[in-house]
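> Sequence and computational prediction follow.
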Amino acid sequence: MKVNVKNIKGEDTGKSVELIDDIYAIEPNDHAVYLDVKQYLANQRQGTHKAKERAEIAGSTKKIKRQKGTGTARAGSMKSPIFRGGGRIFGPRVRDYGFKLNRKLKKLARKSALAYKAKDEKLTVLEGFNLDAPKTKSFLEILNALSLQNEKTLFVLEGANDNVFLSSRNIPNAKVVIADKINTYEIMNATHLVISEAAVEKIESMFNTKVAV
């Protein structure tokens, strides 16, 4: 699959890159994508919720009434969950929501997400670029040139670039990531995927796939 390379002005450079079929033209596996996204979202949860149970309530354990002859149920202490101020029954406890997935499945999920973007023609390959200084205005000009100002866009770079990262930080519908840090959730959450020319090769090497020449 050949894709034309554009520059930051939105113009064709006359160059093209070959997106290998082993990544961008596979049959997407929806279940793998679902599991990987589910794991990502689960890992974002803090799990620090906690409600006090009967044993953790501060208060007297004195028996509040005699056991028999009241016509009501037995009651041992005010800590009982049936009384106001008592412990909570089956309340939330501190827990970790994360779960494990096989590396092969996560790899398949990311490839499926990339394949979806290529299939929907929501993938742009951008010529390598750099910004002289961190300026939001400069990054907005790039988005406007690519006609992506109103779309949720994920930029994938080959390596860390502070100027580009800082320039995009104040734009709510744009995000910049490094190629080896991409994940299924961010790819699927973005409307459009913009990959730098050098990042294409890095992604292919990341999947241990021979780079097409």
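Done, it's in. Numbers count the residues shown, from 1 in each chain.
> From here on, just use CA atoms for contacts and neighbour counts.
OK.
> For the residue nearest the centre of the chain, give me its contacts.
Centroid-nearest residue in the chain, with CA atoms, centre = their mean: residue 185, separated by 3.9 Å. Contacts for residue 185 were tallied using CA atoms under 8 Å, 6 or more residues apart in numbering; they are 36-37, 40.
> helix or strand for it, which one?
Taking DSSP states H and E as the definition, one finds residue 185 inside helix 184-189.
> Residue 94 now?
Applying DSSP H and E, one finds residue 94 in no helix or strand.
> Filter the contacts of residue 185 down to just the ones in strands.
Here DSSP state E is the test, and the contacts of residue 185 give no hits in strands at all.
> Tell me which entries of those lie within helices.
Per DSSP state H, helices hold the following members of the contacts of residue 185: 36-37, 40.
> Just put the residues you listed in JSON lines and tack on distance to residue 72 and neighbour count.
Listed next are the ones in helices among the contacts of residue 185 as JSON lines, based on distance: CA to CA, whole Å; neighbours: other CA atoms under 10 Å:
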{"residue": "36", "distance to residue 72": "53", "neighbour count": "24"}
{"residue": "37", "distance to residue 72": "52", "neighbour count": "21"}
{"residue": "40", "distance to residue 72": "50", "neighbour count": "17"}
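> then this one, side by side with the first:
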Amino acid sequence: MKVAVLDIKGKETGRKVDLSDDVFAIEPNNHAVYLDVKQYLAHQRQGTHKSKERAEIVGSTRKIKKQKGTGTARAGSIKSPIFKGGGRIFGPRPKDYTQKLNKNLKRLARKSALSIKSKEKAIVVLEDFSFDTPKTKDFVQVLKSLGLENKKSLFVLGDSNNSVYLASRNLRGSEVVTSSELSTYKILNANSVVLLEGSLEGLQSNLNK
């Protein structure tokens, strides 16, 4: 699949790159995509939720009233969950939410996500660029030139580029990652995926293993 390469002004450079059909034109596997996105979202959870139960509450241990003759239910401790300030019944406890998926399934999910974006014509190939100084306004100008100013965009770099990353990090709708950091969730969450030329070889070779 041939795709034109654009410059940072949004104009065609006259060059075209060949995107592998094995990565950008497969029949999407929706279940693989579901499992990978589910794992990504699960890993965002810290799992540090905790509430104190009866045994962890600090309070008096004396019996607060006599056992019989009060006409009410017996009560042995002020730390009982039925009293204000008492422990929580079956409260949340720390939990590990990590899930395991094999590498082949994750590769299939990423290829499926890229193929979905390719069918939607939401993939742009951009020539490699950098900034002399990382300024947000320069990155915004690139977004304007590509027609992505008010859209969610994902820029995929071949190698880490500090100037591009720093120029983009103040923008909520845009994210810059390297090809090794690419995930199914990030691909699907973006309206447009911008692939820099330098990322294509590594991306395609990694997903075709």
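Now that the structure is in, tell me what you want to look at. If you're wondering where the values come from, they're calculated on a predicted model, not measured in any experiment.
> quick revisit: after the helix holding residue 185 of structure 1 comes which helix or strand?
Where DSSP H and E defines the elements, the next helix or strand beyond helix 184-189 of structure 1 is strand 192-196.
> For that next one, name the packing helices and strands.
Judged by 3 or more CA pairs under 8 Å, 6 or more residues apart in numbering; DSSP states H and E, strand 192-196 of structure 1 is in contact with strand 123-126, strand 153-157.
> contacting residues around stretch 155-163 of structure 1?
Contacts of stretch 155-163 of structure 1 (CA under 8 Å, 6+ apart): 130-135, 174-180, 182, 193-196, 198-200, 202.
> In helices, which of those fall?
Among the contacts of stretch 155-163 of structure 1, the members falling in helices (DSSP H) are 198-200, 202.
> picking up where we left off before, most tightly surrounded among the helices and strands packed on strand 192-196 of structure 1?
Each of those was scored by mean neighbour count; the highest is strand 153-157, a mean of 25, by mean count of other CA atoms under 10 Å.
> gap between the helix or strand that that strand is followed by and the chain center?
Using DSSP H and E, the next helix or strand after strand 153-157 of structure 1 towards the C-terminus is helix 162-168. With CA atoms, centre = their mean, to the nearest Å as the basis, helix 162-168 of structure 1 stands 19 Å off its chain's centre.
> nearest spatial neighbour of residue 29 of structure 2, skipping sequence neighbours?
Closest residue to residue 29 of structure 2 apart from its sequence neighbours, by CA to CA, 6 or more residues apart in numbering: residue 112 at 5.9 Å.
> Just to check, the one you found is in contact with residue 34?
No: contact criterion CA atoms under 8 Å: residue 112 of structure 2 and residue 34 do not qualify, at 10.6 Å.
> So these two - more neighbours on which side?
Taking other CA atoms under 10 Å, residue 112 of structure 2 and residue 34 do not tie; residue 112 has more neighbours (26 against 14).
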